[in-house]
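Student: quick one, fold the following:
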Amino acid sequence: MLLRRNRETQADAVVSFIGGDGPAALEPQLDAAFGRNAWIAAEIRMAAAPVREIAAEGGRFLVIGVTSEAEAEIKAARELIAQAKAVGLKVILLAESLSPSAMHALMRAGADDFAPLPLPATALAESVARLRSGGSASFGGGSSRHGSVYAVYGAAGGVGATTFCVNLAWETALEVAKAGKQVALLDFNFQYGTVATYLDLPRREAIYELLSDTSTLDEEGFSQALAEYAGRMSVLTAPMDVLPLDIIGPDDVRTMLGLARANYDFIFIDLPQTLTHWSDLVLTEAETFFAVMQTDMRSAQNMLRFLRALKAEDLPVENISVVLNRAPTFTDMSGRSRARRLEQSLSVDFAARLPDGGKQITAACDQGAPLARAAKGNALRKEIRRIARGLVKSAAAAARAETGGAK
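Tutor: Below you'll find the predicted structure:
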């Protein structure tokens, strides 16, 4: 079915739903966002023609709704998003109870913004206004972004995962500063996160307010919870008080990641060692999921159990990069042999082997300064900088490929 509200009025949007009650249930929000009689409702498999039609007439939007009951038809939604992007339309995704993998697939297909269903009263109008004013970014930035997410997980306490995450984020911020790219660092260890300590940042009361009610979270509220570090990196610290890890759920994490992707080019997440009911969402959302370990038996056993858990839940493991911290030196033959046996027993290849930075690392963490400031010549800092440069190059190559500029 194709329904044009008023053929004498130029349409600015196509609205298409898979599952649920369809556009009729959202008529007041659609009228508020686009104007009365200025949108077309179309069934998903009949929407390609009106998408081309409104693009030719100067229309600018595709609103596509997907519910969990229609998740099997996710391919049709991805194809429609691709068609809309090909003719220059902005895509707003409305989703209800989708699995993390389905949500990730739709966002990767090219959706510019996201809102949950049931739809908050003003969410759609606000999303349309943001996109009209220059894209789904930013807290005053004005350029459209769809940031890359990189998560860091420690297989055991004390393996250096937070040190690695903080310094990887900072090295990336240094690399992209001249290009105008934005970097965010999010501490998702809501109990004992130490990102604030390692950067000497205050913990804000606004973070508890953010975590306790994300249903009303918008860009302004998200930005107020972030602290700025040296004018080059935005940081969401752990809250002032110890909170249960289940204070937020998958939908809350999805909302925060959506805001972060829309406003930053690189997002780094420091995860707690405990696996939560939203850990799988972060795993599927991340371009790269760094799992940090050492050569000790405790780390090895925990990493083995972690990888087994992922496979048992049929979660993707191809984006996991296992990082060996405090790796043996070139002359430590016994240590190198142990590292090779670890790779064999875990059935992985270490994506990176970080050298032991020594006492300088502990001193830098205590001072609340990244290694680039406190121990510029340290071997660990140089290796993390090399990894950061690789991430920046990979992101640039992916961006060129998406825009057809790759050679």
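Student: from here on, just use CA atoms for contacts and neighbour counts.
Tutor: Fine.
Student: could you report the separation of the nearest residue to residue 167 once chain neighbours are set aside from residue 251?
Tutor: The shortest distance from residue 167 to any non-neighbouring residue, by CA to CA, 6 or more residues apart in numbering, is to residue 370 (5.8 Å). Distance of residue 370 to residue 251, given as CA to CA, to the nearest Å: 32 Å.
Student: residue nearest the middle of this protein, spatially speaking?
Tutor: residue 149 (3.9 Å; CA atoms, centre = their mean).
Student: part of a strand, is it?
Tutor: Yes - counting by DSSP: H, G, I helix; E, B strand; the rest coil, residue 149 falls inside a strand.
Student: wait, doesn't it sit right on residue 268?
Tutor: Yes - using CA atoms under 8 Å, residue 149 is in contact with residue 268, at 6.0 Å.
Student: on the three-state scheme, residue 292 is what?
Tutor: Residue 292 - assigned by three-state DSSP - is strand.
Student: that one - how many residues pack around it?
Tutor: The local packing of residue 292 (other CA atoms under 10 Å) involves 27 other residues.
Student: and what of residue 373?
Tutor: If you count neighbours by other CA under 10 Å, residue 373 ends up with 11.
Student: tell me which element it is part of?
Tutor: Assessed by DSSP states H and E, residue 373 sits inside helix 371-374.
Student: then residue 336?
Tutor: Per DSSP H and E: helix 333-346 holds residue 336.
Student: which positions in that helix come out as buried?
Tutor: Within helix 333-346, the residues that qualify as buried by neighbour count (16 or more other CA atoms under 10 Å) are 336, 339, 342, 346.
Student: likewise for stretch 348-368?
Tutor: Neighbour counts over stretch 348-368 (16+ other CA under 10 Å) mark 350, 352-357, 361, 364-365, 368 as buried.
Student: before we move on, the earlier item: can you tell me which of the buried residues of helix 333-346 is nearest residue 401?
Tutor: Nearest to residue 401 out of the buried residues of helix 333-346 is residue 346 (CA to CA; 33.2 Å).
Student: one more, please, to line up against the first structure:
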Amino acid sequence: MGHHQPRSIIIVSERVSFSQEISGVFSMEDNNTITTANESFKMMNGRAGSLVFDQDVVIFEADPDDADEIQAVKELLKKRTNGTIFLALTGNEVSITKARELKKIGIDEVLPLSIDSDGIRAAVDEKLSAMRAPEQNLFNGSSALGQVIPVTQSRGGIGSTTIAVNLASTLVGRDKTMFKKATRKSVVLLDLDLQFGNSNVFLDLEDKGGFLNIIDSAEKVDERFVGSTLQRHALGFDVLCAPAQVVPLHSMRPDLVQDIIDILKMKYDYIIIDLPRAVVDWVEPVLKSASKLVIVTDTSVPCVRQARRLMDLYREDSVALPVEVVVNRERRPMLKSEHVREAEKVLETKLIHWLPDNPKVARSAVDLGRPIVDMKPKSDLGKALTLLASALSYSEQTVNRKK
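Tutor: All right, here's what the predicted structure looks like:
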């Protein structure tokens, strides 16, 4: 399974078995050049720079308690002027705090020694593509100023994450209209539900600490930093996973959210955002940037009332914000019942987006970590989700054509 671009990898470890194991992971791919150095960085002394900075990737063992070795790595990283990526593998018992200290000296990624070969290959791919991304596809004009579509819910468990994940999955490959052939769109999914976010579970991705890096960072985020926190899904869109550990909601700041959105709008056609259940001040920049807000509800009285409250609350700052109400787990009625008409009255909008209840398909999609539109596109729910994505993006095209 060769990659498009050749890359050179150096493996640094005193343990020959470590070098052999890591070499084995990458030698399966035909366009990797692999070098091994069976010594530590402190043993290399002044030779380290000339050995490693000609390489794309440096993979080495790191013991955070070996002060001399860490100091040698730190001194080496101070001399880094190019895009060489440093990947450290540590014992599984290393604490998050110690792993973060390693990242602070400039190590690009810290992974446990127990990681499997797919995991380490994915980490290298991700870091290299983030490093090469600025030259390749940032600011390419055609995808500048993407549409920001936040998704929120009128009650917990109503399915907003399902909708966000499937929107991202569908929008990346659609946009075939009478006027043009299907084109690939660049899409990113941000899981801003810091405390309960689980879009990574729906997509079978592991949180790699990208969000925590953003929150912990004292520096202003730039396009390369944000790019390095994103993970690429097999369907072709990028994801910023919510942190695996629960973090306080106030650990995000409005200016940070604004910076992230500004950066992503320059790079992606669509930015899908799974919002937190709680109302927090840093949601304001999301709404100010939004081209439309999606509220997921059902037609029960408490849910409809809560959806109305959310609409009013979120429109306080963004008066003209278009709101799309999606009724989940209810089939579109042939004839509107009294209570559906009542719901439309309360929400002051026609209910046009309906997603049928199909617990079997929804459940197996979550269990397998695959979006419904990818796993069961022909199911009633798969078709309805595709239609929803089509409607949300089509209204945008129509607006753009009228301009």
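Student: still on that earlier bit, please flag which of the buried residues of stretch 348-368 of structure 1 sit within helices.
Tutor: 361, 364-365 (DSSP state H).
Student: can you map out the helices along the stretch 151-300 of structure 1?
Tutor: With DSSP state H, counting those that start in this stretch as the criterion, the stretch 151-300 of structure 1 has helices at 161-176, 195-199, 206-212, 219-225, 250-263, 279-285, 297-312.
Student: now render those as TSV, adding distance to residue 83 of structure 1.
Tutor: As requested, the helices of the stretch 151-300 of structure 1 are arranged in TSV below (distance: least, CA to CA, whole Å):
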stretch	distance to residue 83 of structure 1
helix 161-176	31
helix 195-199	42
helix 206-212	36
helix 219-225	28
helix 250-263	21
helix 279-285	23
helix 297-312	34
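Student: out of the ones you listed, which is the most enclosed?
Tutor: helix 161-176 (a mean of 23; mean count of other CA atoms under 10 Å).
Student: so what corresponds to residue 44 of structure 2 in structure 1?
Tutor: Per TM-score structural alignment, there is no equivalent position to residue 44 of structure 2 in structure 1.
Student: same question, residue 236 of structure 2
Tutor: Checking TM-score structural alignment: residue 236 of structure 2 goes with residue 232.
Student: from what I see, its match and residue 185 are in contact.
Tutor: No - in this structure, residue 232 of structure 1 is not within contact of residue 185 by CA under 8 Å, at 11.0 Å.
Student: more neighbours: the two, which one.
Tutor: With neighbours defined as other CA under 10 Å, residue 232 of structure 1 and residue 185 compare such that residue 185 has more, 29 against 17.
Student: residues contacting that one?
Tutor: 166, 169, 233-236, 267-270 (CA atoms under 8 Å, 6 or more residues apart in numbering).
Student: next: residue 355 of structure 1.
Tutor: 325-329, 379-380, 383.
Student: can you do 7 Å?
Tutor: 325-327, 379-380 (CA atoms under 7 Å, 6 or more residues apart in numbering).
Student: between the contacts of residue 185 of structure 1, which is nearest residue 103 of structure 1?
Tutor: Closest to residue 103 of structure 1 out of these is residue 267 (17.6 Å), distances taken as CA to CA.
Student: so what does that closest one match up with in structure 2?
Tutor: Under the alignment (TM-score structural alignment), residue 267 of structure 1 maps onto residue 271 of structure 2.
Student: repeat for residue 146 of structure 1
Tutor: Looks like residue 146 of structure 1 aligns to residue 145 there (TM-score structural alignment).
Student: its match against residue 265, yeah?
Tutor: Yes - counting by CA atoms under 7 Å, residue 265 is a contact partner of residue 145 of structure 2 at 4.5 Å.
Student: neighbours of the match of residue 267 of structure 1, just the number please.
Tutor: With other CA under 10 Å as criterion, residue 271 of structure 2 counts 25.
Student: please report how far it lies from residue 374 of structure 2.
Tutor: Using CA to CA, we find residue 271 of structure 2 at a distance of 19 Å from residue 374 of structure 2.
Student: coming back round to it: would you agree the match of residue 267 of structure 1 is in contact with residue 149?
Tutor: Yes - checked against CA under 7 Å, the pair residue 271 of structure 2 and residue 149 is within contact range at 6.1 Å.
Student: now do the helix or strand that contains residue 34 of structure 2: distance to the chain's middle.
Tutor: Using DSSP H and E, residue 34 of structure 2 sits in strand 32-37. Chain-centre distance of strand 32-37 of structure 2: 31 Å, with CA atoms, centre = their mean, to the nearest Å.
Student: what are the contacting residues of it?
Tutor: 6-13, 19, 23, 26.
Student: sitting in strands, which of those residues do you find?
Tutor: Per DSSP state E, strands hold the following members of these: 7-12.
Student: ok, and the closest non-adjacent residue to residue 281 of structure 1?
Tutor: residue 100 (5.1 Å).
Student: the one you found reaches residue 283, doesn't it?
Tutor: No - judged on CA under 7 Å, residue 100 of structure 1 makes no contact with residue 283 at a distance of 8.9 Å.
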